[in-house]
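*Asks:* Here is a sequence together with a model predicted from it:
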Amino acid sequence: MTRRLLALPAAAIGAAMLLPLGSVAQEKAAFDPAAFYEQRCAYCHGPGGWGTRRLEPRAPEGEAELLNRTSLPPAYTELVVRRGIGAMPQFTPTELTDAELAELARWLEDRN
């Protein structure tokens, strides 16, 4: 009888191990470059932001805001985001994966 009682918990544990991981842990949501930009970039690179003000003397007129840039090569965006520049901090791969960064850079380039 004791063996039967011990077999039940072992069977339950075995069954739980067969459950798909999605039911135990939420899958990562699809990356949305527009939402990421709004949450992590727009504060500095939107109207009146620190990054916008710092870019005004160097960017073509009217293009200091990143969303207004007509020439923003993805390779440059990826380099600056990954390494940081001036007061802009770097974004590590744990904050923004390489694939997400490439998608964000393409999204910024395609805006104009």
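*Replies:* In hand now; what should we look at?
*Asks:* contacts, neighbours, all on C-alpha from now
*Replies:* Fine.
*Asks:* got the contact list for the residue lying closest to residue 108 once chain neighbours are set aside?
*Replies:* What sits nearest to residue 108 in space, not counting adjacent residues and going by C-alpha to C-alpha, 6 or more residues apart in numbering, is residue 67, at 6.7 Å. Residues counted as contacts of residue 67 (C-alpha atoms under 8 Å, 6 or more residues apart in numbering) are 46, 108, 111-112.
*Asks:* next, the one to line up against it:
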Amino acid sequence: MMNVNYKAVGASLLLAFISQGAWAESPAASGNTPDIYRKTCAYCHEPTVNNGRVIARSLGPTLRGRQIPPQYAEYMVRHGRGAMPAFSEAEVPPAELKVLGDWIQQSSAPKDAGVAP
């Protein structure tokens, strides 16, 4: 009898569903970096807010306002670490990743920890 790890299957399906947004558009062409952040980072690195109330904490650490070097952000996106998966160039194109890394480094900390960008 096959032993199925339902948590692993569920996590894989969730990751596949989440990453679909990365293929939907190319926001780097329009220079709208906050959209890139929302589509590739915010799901895990921002709390879920509904009517000003935090209804779910973020999975990963806050990225905004930490002056993270772009090279470090790019490395983490490509190689992953711990619970963070690696993202391929097909999922996050190099041009978008460069713009995203620069924006994260220059971003301000959230004014209210309960409000996503």
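*Replies:* Looks like it came in fine. Keep in mind it's a predicted model, so treat the numbers as computed, not measured.
*Asks:* Under the alignment, what does the residue nearest to residue 108 of the first structure map to in the second structure?
*Replies:* Under the alignment defined by TM-score structural alignment, residue 67 of the first structure is paired with residue 64 of the second structure.
*Asks:* and its match, what element?
*Replies:* Remark: residue 64 of the second structure resides in no helix or strand, with elements defined by DSSP states H and E.
*Asks:* how close does it get to residue 82 of the second structure?
*Replies:* Noted for residue 64 of the second structure: a distance of 20 Å to residue 82 of the second structure, by C-alpha to C-alpha, to the nearest Å.
*Asks:* Find the residue at the geometric middle of the first structure.
*Replies:* The C-alpha lying nearest the average C-alpha coordinate of the first structure belongs to residue 96 (C-alpha atoms, centre = their mean; 4.0 Å).
*Asks:* how about that one, what's its partner in the second structure?
*Replies:* The equivalent of residue 96 of the first structure in the second structure is residue 92 (alignment by TM-score structural alignment).
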